[in-house]
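> okay, here's the prediction I keep looking at, along with the sequence it came from:
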Amino acid sequence: MADNQQFVLYGAAASGSVAVEAALTLLDISFEVIEGETWSSDAARECVGKQNPMRQVPTLVLPGGETLTESAAILTWLADAYPDARLAPAPHDLSRAQFLRWMFFVSSAIYSLHWIKPDVSRIGAPHSARDRVVASVHERIAFCWRTMDAELDPGKYLLGDALSVLDLYVAVISRFGPWRERFYAEAPKMTPAIKRVDDDPQLKALWARRFPEA
């Protein structure tokens, strides 16, 4: 592991940890990535489990050794820890409440559903029902994107004219099933902001490297 003066991120390509990589990139913070595809590798689960008993990515180890888990918490903490970058509304800002609402909505109502898909027995369904369960999960996610789109009034970005970690979060999670084309159909108001994040010159290399098939 890197020395305790550096951020260490346990993550994986095409996973939610890429949103954290994007935030660290925009903040120009030095960090090490320890690859851990915990959904497909016992070795990865064991590695990540040393820092996170849930054996999930992203897991961020701060300089000094403190561990942060949960993607929404990590992104919000980074934005608040580096306020000069303005990656989140300040606590006194009028848009702070909606920022928190949608950060945790994406986390709890959308991202968390992907936990079901690798092993549908986690919710008591037989393996033979996996295709039906995954299709239902995707329909629920589409409904959630549609709901969020109806409630937001985006500007250049989701919360107005300033890029926030919410934009990074949605730019990553919308790449998962039912995938971007469905996201574009369900969330037409959010789509321009997310495409703008895709094209951000500071992030294009990251997206290409961490979502090579997207």
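Right, received. Where do you want to start?
> make it CA atoms for all contacts and neighbour counts henceforth
Will do.
> how close does the residue lying farthest from the centre of the chain get to residue 86?
The C-alpha centroid of the chain is most remote from residue 128, which lies 29.4 Å away (CA atoms, centre = their mean). Distance from residue 128 to residue 86, counting by CA to CA, to the nearest Å: 47 Å.
> mind listing the strands for the chain?
Taking DSSP state E as the test, the strands found in the chain are 7-11, 31-35, 59-61, 67-69.
> tell me which of those lies nearest to residue 118.
Closest approach to residue 118 among the strands of the chain is made by strand 7-11 (17.3 Å; CA to CA).
> distance check, the closest residue to residue 111 other than its chain neighbours against residue 25.
Using CA to CA, 6 or more residues apart in numbering and skipping the chain neighbours, the partner closest in space to residue 111 is residue 173 (6.6 Å). Separation of residue 173 from residue 25 (CA to CA): 18 Å.
> of those two, who's got more company?
Between residue 173 and residue 25, counted using other CA atoms under 10 Å, the more crowded position is residue 173 (22 against 15).
> in this protein, where's the longest helix?
helix 130-151 (DSSP state H).
> which residues are contacting it?
102, 109-110, 113-114, 116-117, 119-120, 125, 177-178, 182-183, 186-190 (CA atoms under 8 Å, 6 or more residues apart in numbering).
> what about versus this one:
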Amino acid sequence: MVSLNPTDPILFVGNGGGSMLAEIVLGMAGVRFRVQVAGWGDNGLESDGLHASNPLGQVPTLVFPNGTVLTETAAIILTIHDSRPDLELVPTGDSGLRPSFWRWLMFINAAIYPSFTYGDYPQKWADQDQEGPLRTRTDQHRKRLMLHLEQQASHPWFLGETFSALDLYIWMLIQWRPKPDWYQTHAPKLYTIAKRVDDLTVTKRVIARNGVKPLP
């Protein structure tokens, strides 16, 4: 629930970026927060306020009125889960699904995310522009990773009948390279999961605020 109240926490975001997932989760939990948009520059996000709270200049960065700073999407998700287990962002302990949830949560954050870290701004890591081999190779590697995730996906959600935060991650990843059309053809199970998330009311609000297109 986006707010203008100065006593509510501030969520630093980059429109269309990974912070969309934090916006969805906070919205699902009914948490009131203020949005502070950081602009995209040649080398990433540019915002004095963001860098003051998070020197790495990454989003999402959630800043509470008492000065507490929470970064990393997974950390925000797990914090929300602690206070709102009814949202089922994490499978219940007796479901038998938690090991799979932890496995694929780590896979997404440790294997897939870095391909964007290095591929989105290759000029930060190598003497080449955005069309150089580093981007090409990280994009190719990401396709292999996403096809591996496709092989593991169940229906109607990634873990089967049980919704979890993994489904939100899948929705977010499909917004980015190699883009939704590729997923429709090569990873239809992931695309179907993302489309279900796309149709959630809270997701539609985040789509509108970020100025991104609904999935076709």
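Structure received. Bear in mind the structure is a predicted one, so any value in this text is a computation, not a measurement.
> superposing both, give me the TM-score.
The TM-score (TM-score structural alignment, normalised by the length of structure 1) is 0.86; 211 aligned residues with a CA RMSD of 2.5 Å.
> in TSV, list the strands of structure 1 along with distance to residue 165 of structure 1 and mean neighbour count.
Formatted as TSV, the strands of structure 1 follow (distance: least, CA to CA, whole Å; neighbours: other CA atoms under 10 Å):
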stretch	distance to residue 165 of structure 1	mean neighbour count
strand 7-11	17	24
strand 31-35	18	17
strand 59-61	16	24
strand 67-69	16	17
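> redo those strands as TSV? Include distance to residue 52 of structure 1.
Listed next are the strands of structure 1 as TSV, based on distance: least, CA to CA, whole Å:
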stretch	distance to residue 52 of structure 1
strand 7-11	10
strand 31-35	13
strand 59-61	7
strand 67-69	7
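> residue in structure 2 matching residue 8 of structure 1?
Taking TM-score structural alignment, the alignment pairs residue 8 of structure 1 with residue 10 from structure 2.
> now do the contacts for its match.
Applying CA under 8 Å, 6+ apart to residue 10 of structure 2 gives the contacts 33, 34, 35, 36, 62, 63, 64.
> show me what the third one lines up with in structure 1.
Under the alignment by TM-score structural alignment, residue 35 of structure 2 pairs with residue 33 in structure 1.
> in space, what's closest to its match - neighbours in sequence excluded?
Among residues not flanking residue 33 of structure 1 along the chain, residue 9 sits closest, at 4.8 Å (CA to CA, 6+ apart).
> ditto for residue 89 of structure 1
Using CA to CA, 6+ apart and skipping residues adjacent in sequence, the residue nearest residue 89 of structure 1 is residue 96, 5.2 Å away.
> surely the one you found and residue 87 touch.
No: Residue 96 of structure 1 is beyond contact range of residue 87, at 11.4 Å (criterion: CA atoms under 8 Å).
> settle it for me: which of the two has more neighbours?
The neighbour comparison of residue 96 of structure 1 against residue 87 (other CA under 10 Å) goes to residue 87, with 23 against 14.
> so what corresponds to that one in structure 2?
Using TM-score structural alignment as the criterion, residue 87 of structure 1 maps onto residue 89 of structure 2.
> distance of its match from residue 12 of structure 2?
Using CA to CA, residue 89 of structure 2 is found at 22 Å from residue 12 of structure 2.
> ditto for residue 50 of structure 2
Distance from residue 50 of structure 2 to residue 12 of structure 2, by CA to CA: 6 Å.
> quickly list what's touching both of these two.
Here residue 50 of structure 2 and residue 12 share the contacting residues 38, 61, scored by CA under 8 Å, 6+ apart.
> list the contacts of stretch 156-173 of structure 2.
The contact list for stretch 156-173 of structure 2 (CA under 8 Å, 6+ apart) reads 18, 20-21, 77, 88-91, 97, 100-101, 104-105, 108, 152-155, 190-195, 197-198.
> now do 6 Å
Here stretch 156-173 of structure 2 makes contact (CA atoms under 6 Å, 6 or more residues apart in numbering) with 89, 90, 154, 193, 194.
> pull out the buried positions in it.
The neighbour-count check on stretch 156-173 of structure 2 (16 or more other CA atoms under 10 Å) flags 156-159, 162-173 as buried.
> please apply the same query to stretch 184-203 of structure 2.
So stretch 184-203 of structure 2, judged by 16+ other CA under 10 Å, has buried residues 187-198, 202-203.
> kindly report the same for stretch 89-96 of structure 2.
Within stretch 89-96 of structure 2, the residues that count as buried by 16+ other CA under 10 Å are 89, 90, 91.
> export the residues you listed to JSON lines and append columns for distance to residue 58 of structure 2.
Converted to JSON lines, the buried residues of stretch 89-96 of structure 2 look like this (distance: CA to CA, whole Å):
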{"residue": "89", "distance to residue 58 of structure 2": "23"}
{"residue": "90", "distance to residue 58 of structure 2": "24"}
{"residue": "91", "distance to residue 58 of structure 2": "28"}
